[in-house]
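A.B. asks: Requesting a structural model of the entry that follows:
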Amino acid sequence: MAAFTGKGEPSPRLLTPQNSMLLLIDHQPQMAFASHSIDVQLLINNVTGLAKSAKIFNVPVVFTTVAAKSFSGPLFATVQEVFPDKEPIDRTTMNSWEDQKLVEAVKQTDRKKLVMAALWTEVCLATASLSALDAGFEVYIVTDASAGVTAEAHEMAIQRMIQAGAVPVTWLQVLLEWQRDWARQETYNAVMNVAKEHAGGYGLGINYAKSMLGEHASEAQRELGK
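C.D. replies: Predicted coordinates:
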């Protein structure tokens, strides 16, 4: 076995801001009303945190809605506020990958790793992710920023996608994988702010460390990130 000579190279399986893009599908009121695999307020929190994460790292983002004006309503307001000038691609197909505008928008990002979340998991996420996999993309499904009509529907869809080659992740995992190194000061404070706003107990820990440790809080915050 060769001797270790220095810092190891990161796995190409890992997400970086340079190799991935974010696709958010149908996070709309009408779709959320029937989503019962996760608390709706928690869902909104997670999707918003994911959108803010992408903005921090300048990760390309594509939004899509289905029948926004006639049935499903607009994109979640908290998500649209993160990217106020980005217009969602509205369509009629349940499988967003069958909409040419969306496929072209994804291809224009020139990224092969697709981070995807959708309502509902068993329909809009499953059909799009399976289609993207067959089109040669690497698909990372954000399970806690997606929801199904039942817990069983959500879980069976997740299993189906995993069997096809999709990689399950959570929104906070994506944020921290994009950051990767706490020495990256250009994004450090923004990541901490998103964590404090949306990461539950982890965010509480960051605030606690700051209030209890004062000037030593930065070091403690880095420890919390391990």
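A.B. asks: Please count neighbours and contacts with C-alpha atoms only from this point.
C.D. replies: Will do.
A.B. asks: quick one: the strands in the chain?
C.D. replies: Using DSSP state E, the strands of the chain run over residues 20-25, 61-66, 89-91, 113-118, 138-142, 167-169.
A.B. asks: Output those as JSON lines; include the columns distance to residue 180 and mean neighbour count.
C.D. replies: Output for the strands of the chain, formatted as JSON lines (distance: least, CA to CA, whole Å; neighbours: other CA atoms under 10 Å):
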{"stretch": "strand 20-25", "distance to residue 180": "14", "mean neighbour count": "24"}
{"stretch": "strand 61-66", "distance to residue 180": "20", "mean neighbour count": "22"}
{"stretch": "strand 89-91", "distance to residue 180": "31", "mean neighbour count": "19"}
{"stretch": "strand 113-118", "distance to residue 180": "17", "mean neighbour count": "25"}
{"stretch": "strand 138-142", "distance to residue 180": "17", "mean neighbour count": "25"}
{"stretch": "strand 167-169", "distance to residue 180": "15", "mean neighbour count": "17"}
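A.B. asks: To compare against the first, here's the next sequence to fold:
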Amino acid sequence: MKKLLLFAVIGIASFSAYSQKPSPMLLSPTNHTLILIDYEGQMAFPTKSIAIDQLRNNTAIVAGASKIFKVPTVVTTVAEKSFSGPVFPELEEFYPKKTSGYIDRSTMNSWEDAQFYKAVVGKGKKTLVMGGLWTSVCIVGPVLSAISEGYDVYVITDASGDLTKEAHEMAVARMVQAGAHPITSMQYLLELQRDWARQETYLPVNDLVVKYGGAYGIGVQYSREMVKH
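C.D. replies: Below you'll find the model as predicted:
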């Protein structure tokens, strides 16, 4: 009986120790570089796979999350002055152009732009997270190129969009078949937080959710107010 009890205690201790190790496939603030691609007016006008107001909110959640958790981030635009225009206000809020150094390019595949490639490699991370416009062109290109060079790539599907729903979905399917991991904007934010005991980011994360998190944000706002009573 004593031996069985001892084995049980050892088993519980071993399971507890094992269960505390998160999967290496989970994103953390220090294990990846975030790449935000072409969140610009001209790219958003014909985007139909997602409502633009929802796309803007999701973009804000991603950009805000990366700022809160100090994730290395690269922001790139395409033909900003001659065609595509400025980035979304929600992106500018967290990454002002004057201080963030956007990389403007002419290539549809940003991976083929020397300045962009140098910026990504310079971050020193082998895991990349990407989102932007359009999914089937400016996201597929760098995702497939990065995977070919041995990077582990995640695509934020609801912070990306395309001309049609089919174009977006087929692009996501193509990237997943090549080895990319699809995630969503809120998943990205909460995966970085991971533990509500992380007090240094608890309030900023919830403030971001209240401002841009839709129904979830309204719930947080409601809870904050009603707890007082």
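A.B. asks: Superposed, what's their TM-score?
C.D. replies: Here the TM-score for the pair of chains, by TM-score structural alignment, normalised by the length of structure 1, is 0.92; 215 aligned residues with a CA RMSD of 1.4 Å.
A.B. asks: Export the strands of structure 1 to JSON lines and append columns for distance to residue 102 of structure 1.
C.D. replies: Below are the strands of structure 1 laid out as JSON lines (distance: least, CA to CA, whole Å):
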{"stretch": "strand 20-25", "distance to residue 102 of structure 1": "10"}
{"stretch": "strand 61-66", "distance to residue 102 of structure 1": "8"}
{"stretch": "strand 89-91", "distance to residue 102 of structure 1": "7"}
{"stretch": "strand 113-118", "distance to residue 102 of structure 1": "13"}
{"stretch": "strand 138-142", "distance to residue 102 of structure 1": "16"}
{"stretch": "strand 167-169", "distance to residue 102 of structure 1": "21"}
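A.B. asks: ok, now which ones touch the equivalent of residue 45 of structure 1 over in structure 2?
C.D. replies: Aligning on TM-score structural alignment places residue 45 of structure 1 opposite residue 57 in structure 2. By CA atoms under 8 Å, 6 or more residues apart in numbering, the contact list for residue 57 of structure 2 reads 90, 212-213.
A.B. asks: Across to structure 1, which of the residues you listed hold up?
C.D. replies: Contacts conserved in structure 1 for those, using both residues aligned by TM-score structural alignment, their matches' CA atoms under 8 Å: residue 212.
A.B. asks: any chance of the contacts of residue 57 of structure 2 in CSV, plus neighbour count and distance to residue 12 of structure 2?
C.D. replies: Shown next, in CSV, are the contacts of residue 57 of structure 2 (neighbours: other CA atoms under 10 Å; distance: CA to CA, whole Å):
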residue, neighbour count, distance to residue 12 of structure 2
90, 20, 47
212, 21, 42
213, 21, 39
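A.B. asks: Show the residue spans covered by the helices in structure 2.
C.D. replies: Taking DSSP state H as the criterion, structure 2 contains helices spanning 2-19, 41-44, 52-68, 89-94, 97-100, 114-122, 140-148, 165-177, 185-193, 199-212, 214-227.
A.B. asks: Nearest to residue 143 of structure 2, out of the contacts of residue 57 of structure 2: which one, please.
C.D. replies: Looking at those and their distance to residue 143 of structure 2, the nearest is residue 90, at 23.6 Å (CA to CA).
A.B. asks: Map the closest one onto structure 1.
C.D. replies: Using TM-score structural alignment, residue 90 of structure 2 pairs with residue 78 in structure 1.
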